[in-house]
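> Test case, fold it:
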Amino acid sequence: MTAEKSAPTGKGIAPTIASLFPGGLPMWLKAYDGSAAGDLDLPFGMEIVSERGLSYILTAPGDLGLARAYVAGDLVLHGVHPGDPYPAFSLLKDRTDFGLPGPLELVGVLRSLGLGHLIPPAPPPQEHLPAWRHRLEGLRALGKWGRHSHERDADAIRHHYDVSNAFYEHVLGPSMTYTCAVFPSDGATLEEAQEHKYDLICRKLDLQPGQRLLDVGCGWGGMVRHAARHYGVQVLGVTLSREQATWAQEEIKVQGLDDLAEVRHCDYRDVEERDFDAVSSIGLTEHIGIANYPAYFAFIRDRLKPQGRVLNHCITRHDNADRRTGAFIDRYVFPDGELAGSGTIVGAIEDAGLEVQHHENFRVHYARTLEGWCRNLVDNWDACVAETDEGTARVWGLYMAGSRIAFERNEIQLHHVLATRTDDGVSGYPLRHDFGV
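You can find the predicted model right below:
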């Protein structure tokens, strides 16, 4: 049942906007006209500091309008650092799905706030094109920019990953790893947990010296370097981000791994090499589109030797229902990103002719990983803003805090699925897995 909107308890912008929140606003609200709503003694509050902020909220009611106002600096969150708005956002999350009131109430709102605020301002520059604009561009380009085409996927990856390598160094830490860590103990640091994650994947893949590994969507090459350095395998990593590839290749040279490791700037679909002993996919499946799962896992199968292994590491939904990604995530964070339940992933892997051997959920680990990244963003806030801009840094704080809450509340999860290319019933897999904890 949807909670009732509360009636305004006073005149002015703040009481009117506060009344739109389902179940009431769980913090105080102030506005540039001097109005206020809620208990001002509460530790957290919001302030609409400009007419543009009000217009953002009214013309895109809910998460998108609030995010636009916040990213642009027209909506200020009080009581939290913009690098980690988790304490306040945990109160707001799932309570911002408001729309404008019914016809009679709308007349009162417009009389109070003015018709001029229903003219949409230009979105902040950090916002990516909405899906309908991409479809229009696709028609104009006769399919060149269709959903998950090579060109459009490259554009989406540039939007998110080519922010600045220095920015990512501040947020991610020395490992430059932008995927869920695996914490071996409660006291483990983020860096220790990222190292443990890579080692666990290597053990799940049963990597041996002299073997060949393909790492699709390799990012800054953390898995590539770990497998080459600690397991003596020949590794090819591929990424659509030129910035990532450049950084990764330089780091490979610094660590003296040129004879074993390569990171290539290309689409995974353009990899022609075959007969790999193993394939790792760490954080790529979220970007490829659910409709492309059959082709994606068939590609992986075709790149493996018989009895070769694949480890798919990706964010999943807590169920297998078909849902669209929220507007904020789609336009500011992961354009065209799609999530499915782990059952959908397993089914797609099996339908591609691979045999699933092991399946594991690391949901709680991702909440801890995001907490660490937000802490890094707070600690390096000035440097991050200087490297990009304040709006971009705000996007990251909001997105990571919101994602942390979603993992904590079991709205999304993180799954490893380990499978083999079983040939004539022979998988090469032991009677029981032996990769340890």
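> Please make it C-alpha for all contacts and neighbour counts, starting now.
Noted.
> Residue 260 touches residue 235, doesn't it?
Yes - between residue 260 and residue 235 there is a contact at 6.2 Å, judged by CA atoms under 8 Å.
> joint contacts of those two?
Jointly contacting residue 260 and residue 235 under the rule CA atoms under 8 Å, 6 or more residues apart in numbering are residue 228.
> Neighbour count: the two, which is higher?
Per other CA atoms under 10 Å, whichever of residue 260 and residue 235 has more neighbours is residue 235, with 26 against 19.
> what comes into contact with stretch 155-162?
By CA under 8 Å, 6+ apart, stretch 155-162 touches 128, 240-244, 333-336.
> List the buried residues in it.
Buried residues in stretch 155-162, counting neighbours by 16 or more other CA atoms under 10 Å, are found at 155-159, 161-162.
> Just the buried ones from the contacts of stretch 155-162, in PyMOL syntax?
Of the contacts of stretch 155-162, the buried ones go into a single PyMOL selection, burial set by 16+ other CA under 10 Å:
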select buried, resi 128+240+241+242+243+244+333+334+335+336
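> Return the subset of the contacts of stretch 155-162 lying in helices.
Per DSSP state H, helices hold the following members of those: 242-244.
> please give me the structure for this one as well, since I'd like to look at both together:
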Amino acid sequence: MTTFRERVSDATSNPDGKFSLAEILEIFAAGRLPLRFTAYDGSSAGPDDAALGLDLRTPRGTTYLATAPGDLGLARAYVSGDLELRGVHPGDPHDLLAALAQKLVFKRPPARVLANIVRSIGIEHLKPIAPPPQEALPRWRRVAEGLRHSKTRDAEAIQHHYDVSNTFYEWVLGPSMTYTCACYPHPDASLEEAQENKYRLVFEKLRLKPGDRLLDVGCGWGGMVRHAARHGVKTTGVTLSKEQAAWAQRAIADEGLEDLAEVRHSDYRDVRESEFDAVSSIGLTEHIGVANYPAYFGFLRSKLRAGGLLLNHCITRHDNRHSATAGGFIDRYVFPDGELTGSGRIITEMQNSRLEVIHEENLRHHYALTLRDWCRNLVEHWDEAVAEVGLPTAKVWGLYMAASRVGFEQDSIQLHQVLAVKLDERGGDGGLPLRPWWTA
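Okay, here's the model as predicted:
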């Protein structure tokens, strides 16, 4: 039996020799595949007894992989059904993605080998083809929807992700309908306990009490709005998602909270009221755009009374050096126009907006647990989810949530809560305690 190096040597020394699809993958992986790979040309690679695997079923899948290397090509082939994952459920492919992230390192082969790979694949597979219909337009083609982070384009981006189906989200998110990182009071806590604990933590950090006024921007299905209203706080929430706003308004009515809670289908920039006692931004900053942080935090500051508190809760990079632009898969299939930066940049922009940052913490491990539980819910309701939104869309959600879990586990992304206060003209903070006043 010939070795990997011998097969590569034979094919590169013979100008007319060709690599099989499995050999091509082996070359890019330097012969170290952590799973089993099979292809429609009959070739295979990787351990025979591997529990996890990838099966390339069609020539179209090869075209997707060859014309969009990286996560975008893999996503296109998988969503379209041309690439199948073996050993995992499509609602939670975490174990396969974790194995790839931990053990698979792609290396660019020498020019002569690369030329032979191109001949082996065939020029017909190097011509881009239409992506799956679930994919959003590339950034440069979204100009018809307005400039990036204009009100019109932001509305389109939010609707792409959040207006999929309230029923679908109910199956994935559970009764809380909360689509942001939970805070687990202990490792064995349920998702619902953890989400309620997150709202409790935010409420306490903001020092809210009956009679106060809270503005919750990017309020989603109104979880924070209703939590605060149940505790006597007059709360206004805003969301760009029509479906979210309708669901939240029904939930407010069902709980009899109309006198204290309101959710508007609106851009946060259209909020006219001011002098709020507190502002919460839970999972919105990712959609704002880093260049817009000064205007964003300046606007939120303008909504606060002197001594009022702002809590910003968002996903971040693990450092402040990486590009803010999301990868191809996330940008095209999940969060169009989404951007992430490090917590240092967020704190800097809040300080530059004349907000005094008084506390911050990283909850990345909690988000890994949250995503684990969302994937469990998707697996449990897989048949209903597929019937509701279709197999390709259900696969997108399983793929993105499981991949995000891997990112939090391996510290490529984090989740930070940053608490700040609007000082008065003399630097007064409204008499805040000297040390944190909330229960961790």
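> TM-score for these two?
Here the TM-score for the pair of chains, by TM-score structural alignment, normalised by the length of the first structure, is 0.93; 425 aligned residues with a CA RMSD of 1.8 Å.
> for the stretch 101-250 of the second structure, what spans make up the strands?
Along the stretch 101-250 of the second structure, the segments classed as strands by DSSP state E, counting those that start in this stretch run 213-217, 234-239.
> and those strands as CSV, adding distance to residue 34 of the second structure?
Formatted as CSV, the strands of the stretch 101-250 of the second structure follow (distance: least, CA to CA, whole Å):
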stretch, distance to residue 34 of the second structure
strand 213-217, 44
strand 234-239, 43
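> right, and those - which one's nearest residue 410 of the second structure?
Counting by CA to CA, residue 410 of the second structure lies closest to strand 213-217 out of the strands of the stretch 101-250 of the second structure; the figure is 29.6 Å.
> Quick check: buried residues in that closest one?
Across strand 213-217 of the second structure, burial judged by 16+ other CA under 10 Å covers 213-217.
> mean shift between the longest helix along the first structure and the second structure?
Ranked by residue count under DSSP H, the longest helix found in the first structure is helix 390-408. Compared with the second structure after the fit, helix 390-408 of the first structure shows a mean deviation of 0.9 Å (mean CA distance after the TM-score superposition for the first structure).
> one step back: any chance of CSV for the ones in helices among the contacts of stretch 155-162 of the first structure, columns distance to residue 221 of the first structure?
Below are these laid out as CSV (distance: CA to CA, whole Å):
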residue, distance to residue 221 of the first structure
242, 12
243, 12
244, 8
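> Wait, residue 307 of the second structure touches residue 420, no?
No - using CA under 8 Å as the test, residue 307 of the second structure is too far from residue 420 to be in contact (9.7 Å).
> who's more crowded, these two?
residue 420 (27 against 19).
> Doesn't that one lie inside a strand?
Yes - assessed by DSSP: H, G, I helix; E, B strand; the rest coil, residue 420 of the second structure belongs to a strand.
> Please give me every residue in contact with the nearest residue to it once chain neighbours are set aside.
What sits nearest to residue 420 of the second structure in space, not counting adjacent residues and going by CA to CA, 6 or more residues apart in numbering, is residue 357, at 4.1 Å. Contact partners of residue 357 of the second structure, counting by CA under 8 Å, 6+ apart, are 347, 350-351, 418-421.
> what's the answer for residue 99 of the first structure, then?
Contacts here follow CA under 8 Å, 6+ apart; on that basis residue 99 of the first structure touches 20, 61-62.
> Let's have those in TSV, adding distance to residue 206 of the first structure.
Below are those laid out as TSV (distance: CA to CA, whole Å):
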residue	distance to residue 206 of the first structure
20	55
61	50
62	47
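> Separate out the buried members of these.
For those, buried by 16+ other CA under 10 Å: 20, 61-62.
> Buried residues of the helix or strand where residue 230 of the first structure lies, list them for me.
Residue 230 of the first structure is part of helix 222-231, with elements assigned from DSSP states H and E. When neighbours are counted by 16+ other CA under 10 Å, the buried residues of helix 222-231 of the first structure are found to be 222-229, 231.
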